[in-house]
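**Student:** Provided below for reference: sequence and predicted model.
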Amino acid sequence: MTKRMGMTGSVKVVDGLSVVHGIALEDEQGIGALTLGGYVREIAARYGPREAAVIHLDGQVVRWTYDELYARSLQVAKSLIALGTGKGTRVGILMTNRPEFLAGVLGAALAGCVATPISTFFTPSELEVVLKASGVSVLLLERSVLKKDFAEMLAGLEPEVMAAQPGALASRRFPFLRYAAMIDSDEPLGMIETFAAFRRRGAGVAEELVLAASDAVTPADPGILLFSSGSTGKAKGILSAHRGVCLQLWRWPQWYAIRDEVPARTWSANGFFWSGNFACALGGTLSRGGTLVLQRWFDAAEALDLMAKERANMALAWPHQWPQLEAAPNYQDVDLSSLVYVDMHMPIARHPTVNSTWREPGQAYGNTETFTLITVFPSGTPEEVAGKSHGEPTAGSTIKIVDPMTGATMPLGERGEIAVKGATVMLGYLGIPLSDSTDGDGFLRTADGGYVDAQGRLFWEGRLNDIIKTGGANVSPLEIDEVIRAHPDVKVSQTVGVPDELLGELVVSCIVPVEGASPSAEAIRDFAKEKLASYKLPRRILFVAEDDLQTTGSSKIKTAELRKLAAERLAEV
């Protein structure tokens, strides 16, 4: 075994094999409480009077300090205990990004419950699946989200909701659900109470009882239940331990290189019910005493105004949202000079008032099953160290590359399937024995392809079923799209493999042009030819509308559907 000094310690590479170990967990710095109840108590003790969150809501501006965040979370915990919840009881949090989401999740943790954030993008049928699978006993919901009425949706799924008295549901469809309350309505709906009524339930519960419940939770206990929005099939329930979630919350400000003298004021409109935004936004902000600038859902013009008014210095957005911000009618007039933690190569960094030299820690790899990153190079890592890799293992983590068919560990440098093990890996999928998800050595097989090099760096090449096998060679769509997206006339590029009798698969790039641009296929190929080997060049280029790209709830393009569309388009020619 050889060692190399990584960014945070010694990375160990097993000689001759594709196995890389991160530094020992006990050697990691900057980690605090390892339960979510302990986390909110610690940040409140550290940053009490500082502003933790702000939201502009219905013409009002609501600001919570860290002390208020703890007090509101404590209030939720008291009411949950009064309802009879116990250690491990699952509490559904069906809300957009608003302060009550934070109090709901952290309050559930203080009470010893398992917080279960639920996506507000779900349709009635998806919500039914998740409520059944999660087994939530208490549901705290936001009734009105855009055109959706989740109270009516719940009543439509289970008519007994309308007939039952508040707090007295006995549902055959959702046999574990006993109670529901709305945070944004002054009138109950059947058995669904108002939030005011929910809070009154906990009036007689002592804080000491909540703290005793919080202290009874261990880092190994289940802490968060999330549902992935995978590219195929139904949402999967992914259960994570308190330790894994809290480790990531403490790590993100380190990965972001947040300076103590410039705490993050983070604008975010992407759902906290996804592990990425939960860990990046909440951890990157609250763990260092920053402020969450909340937006319930993404609206580009409103987001820009919000960033300016609240002097946000960090902006977290998905790739497709940057062009929407640029296209907003107020983009040229808004003052974004407060932005510091925005990648210097992101579109918003071109704004005339922005002057950023910061780099996002984009050389990283992870998923919901690892509660975000399991390999990373922090912001500011020199290019000669990071190269084009996707980082080195996090503390306490091990990465290995295996043969997708046999599971045998691959020789160092050879491609295969990425398998992971570590402190942030999930406790398991709901309804599936952990042994069915891991190999004999306890590694989670990710179905992602890649390799590791002699420096202990991971190179991720995309989903195994997305890697294109053309003319006997393996081609990574990620590499092709990284090149094509740099063309000034390209808004979105997604490359797929389409079955071909001669080559096995044809490399086809599906491109959404920038509005008003009309690039030719030849121009795109000539542009890509400068950086891609000939066998990696797309044989065909299809120009598609953005509406043609079906996406998951977390805005990942459904490549299987796109592959089918591309095959149909080519067959028409």
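**Tutor:** Right, received. Where do you want to start? In this text the structure is predicted, and so the values were computed from the model without any measurement. Numbers count the residues shown, from 1 in each chain.
**Student:** going forward, measure contacts and count neighbours with C-alpha atoms only.
**Tutor:** Noted.
**Student:** what's the spacing between residue 459 and residue 527?
**Tutor:** The gap separating residue 459 from residue 527 is 24 Å, by Cα to Cα, to the nearest Å.
**Student:** tell me which of those two has more neighbours.
**Tutor:** More crowded of residue 459 and residue 527, by other Cα atoms under 10 Å: residue 459, with 24 against 15.
**Student:** let me know the secondary structure of the more buried one.
**Tutor:** Counting by DSSP: H, G, I helix; E, B strand; the rest coil, the backbone at residue 459 sits in strand.
**Student:** list the contacts for it?
**Tutor:** 388-391, 450-453 (Cα atoms under 8 Å, 6 or more residues apart in numbering).
**Student:** nearest residue to it in space, please, no chain neighbours.
**Tutor:** Excluding the flanking residues, the one nearest residue 459 by Cα to Cα, 6 or more residues apart in numbering is residue 389, at 4.9 Å.
**Student:** A further structure is provided below for comparison with the first:
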Amino acid sequence: MTDTVRALLDTGAENAPAIGGEDRPDLTHGALRAFADETRAKLNELGIGRGDRVAIVLPNGPEMATAFLTVATAATTAPLNPAYRAEEFDFYLSDLNAKAIIVPHDYDGEALGVAEGRGVGVIRLTARAGEAAGLFDLDGAPLGGDAAAGAAEPDDVALILHTSGTTSRPKIVPLSQKNLAASAGNIGEALALTPNDRCLNIMPLFHIHGLIAAVLSSVAAGGSTWCSPGFNALRFFNWMETAKPSWYTAVPTMHQAILTRAGRNMETVKAVPLRLIRSSSSSLPPQVMAELEETFGCPVIESYGMTEATHQMASNPLPPAARKPGAVGIAAGPEVRIMDLDGKLLGSGETGEVVIRGANVTTGYENNPKANAEGFTDGWFRTGDQGVIDAEGYLTITGRLKEIINRGGEKISPREVDEVLMDHPAVAQAVTFAMPHPKLGEEVAAAIVLREGEATDERSVRDFASKRLADFKVPRKVLILEEIPKGATGKLQRIGLAEKLGLG
């Protein structure tokens, strides 16, 4: 049974490509398997084994992908954002109880002093020049102590990530080898991935979306992932020409940036036909979905994911089944239901909290009994999202419970307002959020980015919205910005936006 990362690596044909990258030959599946076993032996030699936690601080690219895949066969991986500051590294390395940290061979950034100060072993990674993408050497002093040698087993923790913690201290999410294997299989099935498929990865590889949806699901299907050095809309079409992918996966803001460059790159779009485009990690405006399908001439599959589910929970199906713009699709792996505040499961058409259970769902947060008591009810994980499932089983997310705007008792879904604002001919991006109000508690505000060459003002946008929304849902404040602040993974973040934009 393929219930470990190492077992998933056995899928691909010996000489078929597995990992690609800029200016390097592809790494084959056979070479990746051998390299995983070589890396496990090296880590054991350095004193790292099953259950030991290894933080990985590497830039995007093939080495980050193979470091995740190979270290996960031997120990517990903990990818961290290389852009963190010393204070953040200090929090994460301490919270994770990391035994070692892997950094580039020439790294002299802020993680180094923190690791040394905390007694965390430093392992330097050097890419093998002139060899296949993703091959590297590890160099570090032996860490002492006994390492639990050998291949990781199904119940071992393979990956540890923190929740984003926009409203509270980030929570530790441990994901087992079995969780990862189940999720990779779910994504492969939803997208009908085959050995002929090649994903162009533009997602950051310290985040669940890129790690599981782009890299692990591709390798598990016997296909390949071409790893970009990080998202860059100006280089995206060059990468398409080089990588010749059959699909890519991204967050909505990336799709929007790609669309702004697509008009002048239609030759590439035609020369490298995509089988599908996937969108996940935040809601895709239906307008963007329609424009992507028209531009690339392929189906856009919106999926619904979160860290605690090892990414995917629901997905719109491939044609000929229906893709419903605005819906995140049907259950695609775990069971998905709607629950009320008292823990009662609701029927189709009823709105409540989205709950899930299945082989890809974490068994609980680490060292956090309070979060576990709040997060699980009768074996169901409460996602914190509000939604409704229609008679055909399609789930629509109506909002994040914490993001629902409470305007003097009137509850407003910011997503509903976003979709109306996106219909304005001058608006390219919109995010609706709560701003404080002395009497009502919260008031509706929105930040927008205009399409290139378009002009409008706050009054015009509010007038447009007032013709389509009940008065209490119309934003009282509309900010026109060059760019809306985003999180590290490119997602627009509603929580804390009022404060960031000086509306606190």
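**Tutor:** Nice, I can see it. Bear in mind that the values here come from a model prediction, so they are computed numbers and not experimental data.
**Student:** on that earlier part again, how close does the residue nearest to residue 459 of structure 1 get to residue 20 of structure 1?
**Tutor:** From residue 389 of structure 1 to residue 20 of structure 1 the distance is 14 Å (Cα to Cα).
**Student:** looking at the two, which one has more neighbours?
**Tutor:** Ranked by neighbour count (other Cα under 10 Å), residue 389 of structure 1 and residue 20 place residue 20 first, with 30 against 23.
**Student:** what secondary structure does the more buried one sit in?
**Tutor:** Assigned with three-state DSSP, residue 20 of structure 1 falls in the strand class.
**Student:** surely it and residue 399 touch.
**Tutor:** Yes: at 5.2 Å, residue 20 of structure 1 counts as touching residue 399 under the criterion of Cα atoms under 8 Å.
**Student:** pull up the overlap in contacts between those two.
**Tutor:** residue 393.
**Student:** what's near enough to touch the residue nearest to residue 459 of structure 1?
**Tutor:** Contacts of residue 389 of structure 1 were listed using Cα under 8 Å, 6+ apart, and they are 363-364, 457-460.
**Student:** now list the buried members of these.
**Tutor:** 363-364, 457-460 (16 or more other Cα atoms under 10 Å).
**Student:** any idea which of those is closest to residue 155 of structure 1?
**Tutor:** Nearest to residue 155 of structure 1 among these is residue 364, at 42.4 Å by Cα to Cα.
**Student:** would you mind measuring from the closest one to residue 330 of structure 1?
**Tutor:** 33 Å.
**Student:** what's the answer for residue 148 of structure 1, then?
**Tutor:** According to Cα to Cα, residue 148 of structure 1 and residue 330 of structure 1 sit 28 Å apart.
**Student:** which stretches of the stretch 451-573 of structure 1 form helices?
**Tutor:** Assigned by DSSP state H, counting those that start in this stretch, the helices in the stretch 451-573 of structure 1 fall at 477-484, 521-529, 559-572.
**Student:** same question but for the stretch 1-150 of structure 1, I mixed them up
**Tutor:** 36-47, 66-82, 99-110, 124-134, 150-157.
**Student:** okay, these in CSV with distance to residue 357 of structure 1 and mean neighbour count next?
**Tutor:** Converted to CSV, those look like this (distance: least, Cα to Cα, whole Å; neighbours: other Cα atoms under 10 Å):
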stretch, distance to residue 357 of structure 1, mean neighbour count
helix 36-47, 28, 22
helix 66-82, 30, 24
helix 99-110, 31, 28
helix 124-134, 42, 18
helix 150-157, 43, 18
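**Student:** closest to residue 557 of structure 1 out of those helices?
**Tutor:** Here helix 124-134 is closest among the helices of the stretch 1-150 of structure 1 (Cα to Cα), at 18.8 Å.
**Student:** just the buried residues of the contacts of residue 459 of structure 1.
**Tutor:** Neighbour counting with 16+ other Cα under 10 Å marks 389-391, 450-453 as buried within those.
**Student:** quick check, nearest of the residues you listed to residue 317 of structure 1?
**Tutor:** Looking across those and measuring by Cα to Cα, the closest to residue 317 of structure 1 is residue 390, at 19.8 Å.
**Student:** quick one: that closest one and residue 456 touch, right?
**Tutor:** No: judged on Cα under 8 Å, residue 390 of structure 1 makes no contact with residue 456 at a distance of 10.5 Å.
**Student:** need the contact list for residue 321 of structure 1.
**Tutor:** By Cα under 8 Å, 6+ apart, the contact list for residue 321 of structure 1 reads residue 300.
**Student:** got it, and the one 4 residues further on?
**Tutor:** Neighbouring residues of residue 325 of structure 1 by Cα under 8 Å, 6+ apart: 300-301, 304, 331, 348.
**Student:** give me that answer again for 10 Å
**Tutor:** By Cα atoms under 10 Å, 6 or more residues apart in numbering, residue 325 of structure 1 lies in contact with 298-304, 317, 331, 347-348.
**Student:** dump those to TSV, plus distance to residue 228 of structure 1.
**Tutor:** Formatted as TSV, the contacts of residue 325 of structure 1 follow (distance: Cα to Cα, whole Å):
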residue	distance to residue 228 of structure 1
298	20
299	24
300	25
301	29
302	28
303	26
304	29
317	19
331	33
347	28
348	29
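**Student:** now, of those, which are buried?
**Tutor:** Here, 16+ other Cα under 10 Å leaves 298, 300-301, 303-304, 317, 331, 348 buried among those.
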